[in-house]
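S.K.: Dropping a prediction and its sequence here:
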Amino acid sequence: MSGTILFGRDEELAAVDELVDELPGRGSALLIRGAPGIGKSSLLDHAVIRAWNSGFIVLEASGVQIEAHLPFAGLHQLTRTMTDRVSHLPPT
């Protein structure tokens, strides 16, 4: 995976890089919001590439309006491809 250069986004890129660099020792979240076309998806792509290049497995999900009423729809998207690994989970 290769990165895209995002002009004028040094502060945002630094925030994304800091979050990824602190993994796995510290988890956190970052909310990226704004008007259409300002580069939110590009910032998310940068985070994915940074994490991937740091050796992490990256899972992605996309929220869609029609699934808003379904509990855990996003979690299902993230985990549906990993059901074959359930037997390797530690007991509760």
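M.R.: Noted; the coordinates are in hand. Numbering: from 1, shown residues only.
S.K.: from here on, contacts and neighbour counts on C-alpha atoms
M.R.: Fine.
S.K.: which helices and strands sit right next to the longest helix seen in the chain?
M.R.: As assigned by DSSP state H, the longest helix anywhere in the chain is helix 40-53. Helices and strands touching helix 40-53, by 3 or more CA pairs under 8 Å, 6 or more residues apart in numbering; DSSP states H and E, are helix 10-21.
S.K.: at 7 Å instead, please
M.R.: Applying 3 or more CA pairs under 7 Å, 6 or more residues apart in numbering; DSSP states H and E, one finds that helix 40-53 contacts no other helix or strand.
S.K.: next up, a second structure to put side by side with the first:
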Amino acid sequence: ALAGRPLPPGLAAGRGALLLVRPEQVVLAAPKDALFALTVDETVFRGGAWWVVGRLADGQEVAAELRSHGLSELRPGAVLDCTLTGGWLMAADKAG
């Protein structure tokens, strides 16, 4: 589960370890303020929210819920500048 909510069905299917980011604390940022860049692999609309699955520069996968209009137009390979407003990062395997 991510912040008390299960991952959308199929989001992590067949994947290895995911870096789960507390979703309400991931925000899009100006490049100068970004803590990390997320290269988009796919976007999924589930439960009334957009979920982005992508990779950090080191190849680590990230699944995060981002509340922003326009995410439906993201294409694989797009790069999002992101930052955290607080909270925590948690490593988990795909069964977790």
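M.R.: Cool, the structure landed. Bear in mind that the values here come from a model prediction, so they are computed numbers and not experimental data.
S.K.: Now the TM-score, please.
M.R.: TM-score for the superposed pair, counting by TM-score structural alignment, normalised by the length of structure 1: 0.29. Supporting figures: 42 aligned residues with a CA RMSD of 3.6 Å.
S.K.: circling back to that earlier point, past the longest helix of structure 1, which element shows up next along the chain?
M.R.: Sequence-wise, the next helix or strand downstream of helix 40-53 of structure 1 (DSSP states H and E) is helix 73-79.
S.K.: Tell me the buried residues in that next one?
M.R.: residue 74 (16 or more other CA atoms under 10 Å).
S.K.: Mind naming the longest strand for structure 2?
M.R.: strand 36-46 (DSSP state E).
S.K.: Could you give me the buried positions within that strand?
M.R.: For strand 36-46 of structure 2, by 16+ other CA under 10 Å, it's 37-44.
S.K.: For it, name the packing helices and strands.
M.R.: strand 49-55, strand 79-84.
S.K.: Between strand 79-84 and the longest one, find me the angle.
M.R.: With axes from the mean of the first three to the mean of the last three CA atoms, to 10 degrees applied, the angle from strand 49-55 of structure 2 to strand 79-84 works out at 110 degrees.
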